[in-house]
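Student: This is the structure alone, sequence omitted:
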């Protein structure tokens, strides 16, 4: 997308413009990421051996490079990313560009991610719920054995108060990988393997929490527009605890983050009953 294309779309009223890689662009980025990983971990190999390793690695990723995989990816990722943009446009219209490497918009990171997750298709929502249940059961199994649990999946207070786990890692990544192609002025980076793990951190947990927190609040409040009301309040005062104190009761929600977490955990126990011992 050229600068002229972007200006034309903006002039036509398209305020949320999302640059996106074509299937070929995605394949090229995937190949580049795999090559970087192989070159970083096979210094003792000859060039011929590295090329063989690259060919083998790409063959294993072939299912992710197919046209059907691209269609599935677009069906989930595009509405997710637009959800981020629409949230900012709706409630912080003058603050699209955030200095200092902030993860998303100027609002709370949890609300930013939750808005994006809510725009995903139901097939992805079902997958997130299933993955949440599996992690929850793994936590329960570890607790039953008296093992230390480091997974913060059930720490709602941390979810509502900490920065997104991805945080500033994209800036670090750009420095380490030498940048990436730009589309319409936006930088797009596709990652695999060790690169993806390093940057994502525990971002997957944040997505799962966002899905289940959304389910909980929607069910408890009975209001499909509840997050619009919360976002409007957060645009004026990002203290969610204060919002709960002043407004939680009228939406059938507890009046503090601590009480919300307790109630959410009880709701999870009903939604995902523990297996009989």
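Tutor: That came in fine, so what should we check first? All of these numbers come straight from a predicted model, not from anything done at the bench. Numbers count the residues shown, from 1 in each chain.

Student: okay, CA-based contacts and neighbour counts for the rest of this
Tutor: Noted.

Student: Show the end-to-end separation of stretch 217-228, please.
Tutor: Looking at stretch 217-228, the gap from its leading to its trailing residue is 12 Å under the measure CA to CA, to the nearest Å.

Student: for it, which positions count as buried?
Tutor: Using 16 or more other CA atoms under 10 Å as the burial criterion, the residues of stretch 217-228 that qualify are 217-218, 221, 227.

Student: Tell me who's in contact with the most centrally placed residue in the chain.
Tutor: By CA atoms, centre = their mean, the chain has its centre lying nearest to residue 207, at 5.0 Å. Residues in contact with residue 207 (CA atoms under 8 Å, 6 or more residues apart in numbering) are 113-114, 117, 128.

Student: for comparison:
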């Protein structure tokens, strides 16, 4: 694929000051760092190819803008030109914002300690929370994951629904388990391996009951996002700062679960989704299954409707699919 500097092929007059802009046909990556722009565009290209393989559809104009607050107005301008725009937070920006939140507390706890000792403690805390974060460790795969959500929304004719102002994830009209399926399908082999391993390491005793819940539940991250936002706002207020600005909090699954997140946490939700993907591909031997399922769900029908008319190598009801999927997961983990 050809990578070029942003030029007159786009209706933007120029790349914003201080930005590096790379494009490839319908894809645009923007970052203040040239290496990061190249990294993001590569992730977009990989995701686009994979999406076409899985869904046999070509996403439209798409832009990923890293640290978009550095380029005010750009997202709105691109949106007006028909782009689907995904803001992205760079590892450095994540680190800087977390340091701004952590430093006052650590300085208070370590009052009187040499500055070098305080700095070392802060750097250690940041390394643990940023470098170990999935969005940093698997940056390319997570960019592709997020684009899967957006492209599922944009490439199928989903009905408009009134969410009442509630948070939505990807295609609001799609069941959350299938919205996540489109995203997990975009991930790298390395992250895919982690999804499988994590599920098997923490396999619930009654996997069928978990799967029944899985197919009806809201995405756990919607609850987690609300919780993280509340905690970030409370921390900002405690520091005497405005609580309505952007905040970054990196929270572990255990911490979120202890604060009342869904009984199926995000990591298990991803693991069950990966297992569903593996199951459907194993049973049917084809990626085409995901396109036909998306078309059925976007038309307002259900998983039950799709199974009733699905190929003979799949169960004909959701209950039977859950039982077969549970056996598939248990057998895979035992092996």
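Tutor: Alright, I've got the coordinates. Worth saying up front: this structure is predicted, and the values here are computed from it rather than measured.

Student: quick one on the thing from earlier: output the buried residues of stretch 217-228 of the first structure in CSV; the columns should cover secondary structure and distance to residue 36 of the first structure.
Tutor: CSV is the format used below for these (DSSP: H, G, I helix; E, B strand; the rest coil; distance: CA to CA, whole Å):
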residue, secondary structure, distance to residue 36 of the first structure
217, helix, 42
218, helix, 43
221, helix, 48
227, helix, 41
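
Student: Go ahead and report the secondary structure state at the residue in the second structure sticking out farthest from the centre.
Tutor: Note on the second structure: the largest separation between a C-alpha and the mean C-alpha position, by CA atoms, centre = their mean, falls on residue 112 (41.8 Å). Classification of residue 112 of the second structure using DSSP: H, G, I helix; E, B strand; the rest coil returns coil.

Student: Against residue 124 of the second structure, how distant is it?
Tutor: Residue 112 of the second structure is 19 Å from residue 124 of the second structure, where distance means CA to CA.

Student: and if you look at residue 91 of the second structure?
Tutor: When CA to CA is applied, the distance between residue 91 of the second structure and residue 124 of the second structure equals 15 Å.

Student: cool, residue 312 of the second structure as well?
Tutor: Between residue 312 of the second structure and residue 124 of the second structure the distance is 55 Å, computed by CA to CA.

Student: cool, residue 118 of the second structure as well?
Tutor: Using CA to CA, we find residue 118 of the second structure at a distance of 10 Å from residue 124 of the second structure.

Student: Counting neighbours around each, name which of the two comes out higher.
Tutor: Ranked by neighbour count (other CA atoms under 10 Å), residue 118 of the second structure and residue 124 place residue 118 first, with 18 against 12.

Student: Contact partners for that one?
Tutor: Each residue near residue 118 of the second structure by CA under 8 Å, 6+ apart is listed here: 106-107, 110.

Student: 10 Å instead?
Tutor: Residues in contact with residue 118 of the second structure (CA atoms under 10 Å, 6 or more residues apart in numbering) are 103, 106-107, 109-112, 124.

Student: would you list these in TSV and tack on distance to residue 167 of the second structure?
Tutor: Listed next are these as TSV, based on distance: CA to CA, whole Å:
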residue	distance to residue 167 of the second structure
103	31
106	33
107	36
109	36
110	39
111	41
112	44
124	34
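
Student: I'd like to know which of those residues are buried.
Tutor: Burial by neighbour count, 16+ other CA under 10 Å: within the contacts of residue 118 of the second structure this picks out 103, 106-107.

Student: can you confirm residue 45 of the second structure is in a helix?
Tutor: Yes: read with three-state DSSP, residue 45 of the second structure is one of the residues of a helix.

Student: what about the residue lying closest to it once chain neighbours are set aside, neighbour count?
Tutor: In space, not counting the residues next to it along the chain, residue 45 of the second structure is nearest to residue 27; the distance is 7.6 Å by CA to CA, 6 or more residues apart in numbering. For residue 27 of the second structure, the tally of surrounding residues (other CA under 10 Å) stands at 21.

Student: again with residue 143 of the first structure
Tutor: Neighbours of residue 143 of the first structure under the rule other CA under 10 Å: 12.

Student: Would you check the distance separating stretch 112-125 of the second structure from the middle of the chain?
Tutor: Between the centre of stretch 112-125 of the second structure and the centre of its chain there are 33 Å (CA atoms, centre = their mean, to the nearest Å).

Student: let me redo that: stretch 14-30 of the first structure
Tutor: Going by CA atoms, centre = their mean, where stretch 14-30 of the first structure is centred and where its chain is centred differ by 17 Å.

Student: ranges for the helices of the stretch 101-250 of the first structure?
Tutor: 109-118, 122-144, 156-161, 169-177, 193-200, 203-221, 226-236, 240-247 (DSSP state H, counting those that start in this stretch).

Student: wait, which of these is closest to residue 2 of the first structure?
Tutor: helix 169-177 (21.9 Å; CA to CA).

Student: So what touches that closest one?
Tutor: The set of residues that contact helix 169-177 of the first structure without belonging to it, under CA under 10 Å, 6+ apart, is 32-33, 36, 100-101, 103, 179-180, 187, 189, 191, 195-196, 198-201.

Student: Quick one: average offset of that helix versus the second structure, please.
Tutor: Taking mean CA distance after the TM-score superposition for the first structure, the mean distance separating helix 169-177 of the first structure from the aligned residues in the second structure is 3.1 Å.

Student: thinking again about what came up before, pick out whichever of the contacts of residue 207 of the first structure sits closest to residue 68 of the first structure.
Tutor: Of all the contacts of residue 207 of the first structure, the one sitting nearest residue 68 of the first structure is residue 128; the distance, using CA to CA, is 20.6 Å.
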